[in-house]
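Novice: Just need the structure, nothing else, for what follows:
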Amino acid sequence: MARRLLEIASNSVASALAAQAGGADRIELFDNLAEGGTTPSYGSIAVARERLRIPLFVLIRARPGDFHYGPLEAEIMLRDIAQCRQLGCDGVVIGALDADGNVDTALCQALVSAAGPLQVTFHRAFDAARDLPAALEQVIALGCQRVLTSGGQASAEAGAERVAALVAQSNARIGVMAGAGLNARNIAAVAARTGCVELHASAKVAQRSAMRHHNPALVGLSPDWTGTDAEEVTALRAALDRI
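Specialist: Model (predicted):
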């Protein structure tokens, strides 16, 4: 078995740099962690590309919520992909469904075509699909390099058996990357149970504000935030390397 690849989902440039310091093999950069992730800003992508020495993939998602997009959102995502190509990113992370829970092949093909030479990961819109085996065949036909999945469950640990079945179905035609709810305590077991050689985690911890002043009346505007911790990434990497 080849060395397993650890991708870290990073909700800021600071998180991405912490992930790199901790031993991540690849970054998925995004914004709005609490809402499932959206496309980060131009500045975030540009600075991340300048500072990172490891591959940088960018989430292409126009808004939170479902994965059924209209023409305006499609145009936004196509322009975001063009921006990622201009900035020298290594890959993009895309996904879209139709109203019936099938892969929106027309939109996704346009997104894949826009990516050109960049690698393409199909994100966890896949887990929201009506029929995962059928969706996998659709994603393979699109030409994506990998699909990120928890097997349609809340976590990759809970969906490990389904992920293993998807790995078997893929028959090396596409990479199947397990993700959601992975930590240093369970990542090795999920890797072994699923057969995945790529694993996706966030290694997130609460980050405390350095502000000495805080207005408690501003409900919903907490000064604290969540971000990737380098030590958590190191622990994830170590757990995988012990397999």
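
Novice: okay, CA-based contacts and neighbour counts for the rest of this
Specialist: Will do.

Novice: Show me what the longest helix that the chain contains is packed up against.
Specialist: Scanning the chain for the helix with the most residues, using DSSP state H, yields helix 71-87. Applying 3 or more CA pairs under 8 Å, 6 or more residues apart in numbering; DSSP states H and E, one finds that helix 71-87 makes contact with helix 42-51, helix 105-115.

Novice: Now with 7 Å, please.
Specialist: helix 105-115 (3 or more CA pairs under 7 Å, 6 or more residues apart in numbering; DSSP states H and E).

Novice: Check which element follows the helix it packs on along the chain.
Specialist: Sequence-wise, the next helix or strand downstream of helix 105-115 (DSSP states H and E) is strand 119-122.

Novice: For that following strand, which outside residues touch it?
Specialist: Asp90, Gly91, Val92, Val93, Ile94, Gly95, Val112, Cys144, Gln145, Arg146, Val147, Leu148 (CA atoms under 7 Å, 6 or more residues apart in numbering).

Novice: Another for comparison:
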Amino acid sequence: MGPDGRVLLEVAVEHGRDVPGAQEGGADRLHLVAPSEAGGLSPELAAVTEVCRETDLPVFVVLRLNDSWTTTGGELTRLVGLAEDYLARGATGLCFGFLDADLLVDTEVCGHLVQALPGVPWTFPDAVDSSLEPARAWRQLLTLPDLVAVRSAGSPQGMSVGYDDLLATAASAPGIARLLLPGGGLLAEHVPWLVRAGVRQLHLGPQARPGGSRKAYVDASHVRSWRLLADDALDLARRHSASPAR
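Specialist: Alright, predicted model coming up:
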């Protein structure tokens, strides 16, 4: 949940030029990722320094060195060092998450990173949507410390396919709803239902850019429209829950 009890709005940024639009539009947290052609990997250190210098908002930086959801022992050592460098340059938290050979959450790798970076808040990416057993993956995630969000679209194909499953997942347990960070094809029409199911975080990627193009900078008016939508949805959900049952 965001400041003052509102729905937290996380906006994906790639460089300092994206920061003004996100901040002025009402973002609560920035998700810093390398430029789109890099496939959603870890950004350069210079980009972390630039973004953190441009904002007082929490900046969570992607920790991922290849375009799969697996990692190796040698790569894991590099990830820890990179994470420490990001934090030293002003990052508030990190975004990382891996699956094992059985396509379940790699709790050993994730646990190693959590232990190496004690007390650092982190978010789990949409790797959960590629898990062989999503329900089991969620049970695993709920045991990991310092985890503040799990991004999911309910399906690797995005919310156009996974929305119904995502909504059911949110409604299945308050702990899951609290961590759930819908993204990947999120539409305005989804928001009221997700918020009513207990979701209190939303992720904006292309939705925050004119034409949905990642070649365009994050736009304040686009972010603001989602900010108002989320605020209205939360107000409606609260009024609904306060209404006496008939």
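
Novice: coming back round to it: quick one: the contacts of strand 119-122 of the first structure as CSV, columns for neighbour count and secondary structure too.
Specialist: Output for the contacts of strand 119-122 of the first structure, formatted as CSV (neighbours: other CA atoms under 10 Å; DSSP: H, G, I helix; E, B strand; the rest coil):
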residue, neighbour count, secondary structure
Asp90, 20, coil
Gly91, 24, strand
Val92, 25, strand
Val93, 27, strand
Ile94, 24, strand
Gly95, 27, coil
Val112, 24, helix
Cys144, 21, coil
Gln145, 17, coil
Arg146, 21, strand
Val147, 26, strand
Leu148, 24, strand
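
Novice: For Leu136 of the first structure, the count of nearby residues, please.
Specialist: 23 (other CA atoms under 10 Å).

Novice: Tell me how far the counterpart of it in the second structure lies from Ala127 of the second structure.
Specialist: Under the alignment (TM-score structural alignment), Leu136 of the first structure pairs with Trp138 in the second structure. Taking CA to CA, to the nearest Å as the measure, Trp138 of the second structure falls 11 Å from Ala127 of the second structure.

Novice: Check Leu187 of the second structure too.
Specialist: For Leu187 of the second structure relative to Ala127 of the second structure (CA to CA), the value is 20 Å.

Novice: which of these two has more neighbours?
Specialist: Per other CA under 10 Å, whichever of Leu187 of the second structure and Ala127 has more neighbours is Ala127, with 24 against 14.

Novice: tally of neighbours for Glu24 of the second structure?
Specialist: For Glu24 of the second structure, using other CA under 10 Å, the count is 13.

Novice: which non-adjacent residue is nearest it?
Specialist: Distances taken as CA to CA, 6 or more residues apart in numbering put Ala220 closest to Glu24 of the second structure, at 5.6 Å, once the chain neighbours are dropped.

Novice: do Gln169 of the first structure as well
Specialist: Gln169 of the first structure's closest residue in space is Pro133 (CA to CA, 6+ apart), at 7.7 Å.

Novice: helix or strand for the one you found, which one?
Specialist: Using DSSP H and E, Pro133 of the first structure falls in helix 132-142.

Novice: Which strands and helices lie in contact with that helix?
Specialist: Short answer (3+ CA pairs under 7 Å, 6+ apart): helix 132-142 of the first structure packs on no helix or strand.

Novice: what helix or strand does Ile27 of the first structure sit in?
Specialist: Counting by DSSP H and E, Ile27 of the first structure is found in strand 26-29.

Novice: ditto for Gly175 of the second structure
Specialist: helix 174-179.

Novice: who's in contact with that helix?
Specialist: Contacts for helix 174-179 of the second structure (CA under 7 Å, 6+ apart): Val148, Ala149, Val150, Ala170, Ala171, Gly198, Val199, Arg200.

Novice: can you check stretch 44-60 of the first structure too?
Specialist: With CA under 7 Å, 6+ apart, stretch 44-60 of the first structure has contacts from 13, 17, 25-30, 38-39, 77, 80, 87, 89-94.

Novice: in the second structure, what residues pair with it?
Specialist: By TM-score structural alignment, stretch 44-60 of the first structure lines up with residues 47-63 in the second structure.

Novice: how far out from the middle of the chain is that stretch?
Specialist: Taking CA atoms, centre = their mean, to the nearest Å, the mean C-alpha location of stretch 47-63 of the second structure is offset from the chain mean by 15 Å.

Novice: Next: stretch 78-93 of the second structure.
Specialist: That offset, for stretch 78-93 of the second structure, works out to 17 Å (CA atoms, centre = their mean).

Novice: Other residues contacting that stretch?
Specialist: 45, 48-49, 52, 58-61, 63, 113, 116, 120-122.

Novice: Just the buried ones from these, in PyMOL syntax?
Specialist: Of the contacts of stretch 78-93 of the second structure, the buried ones go into a single PyMOL selection, burial set by 16 or more other CA atoms under 10 Å:
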select buried, resi 48+49+52+58+59+60+61+63+113+120+121+122
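
Novice: Can you add distance to Asp231 of the second structure and give the contacts of stretch 78-93 of the second structure back as a markdown table?
Specialist: Below are the contacts of stretch 78-93 of the second structure laid out as a markdown table (distance: CA to CA, whole Å):
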| residue | distance to Asp231 of the second structure |
| --- | --- |
| Leu45 | 34 |
| Val48 | 29 |
| Thr49 | 31 |
| Cys52 | 26 |
| Pro58 | 20 |
| Val59 | 22 |
| Phe60 | 23 |
| Val61 | 26 |
| Leu63 | 30 |
| Leu113 | 34 |
| Ala116 | 37 |
| Val120 | 28 |
| Pro121 | 24 |
| Trp122 | 24 |
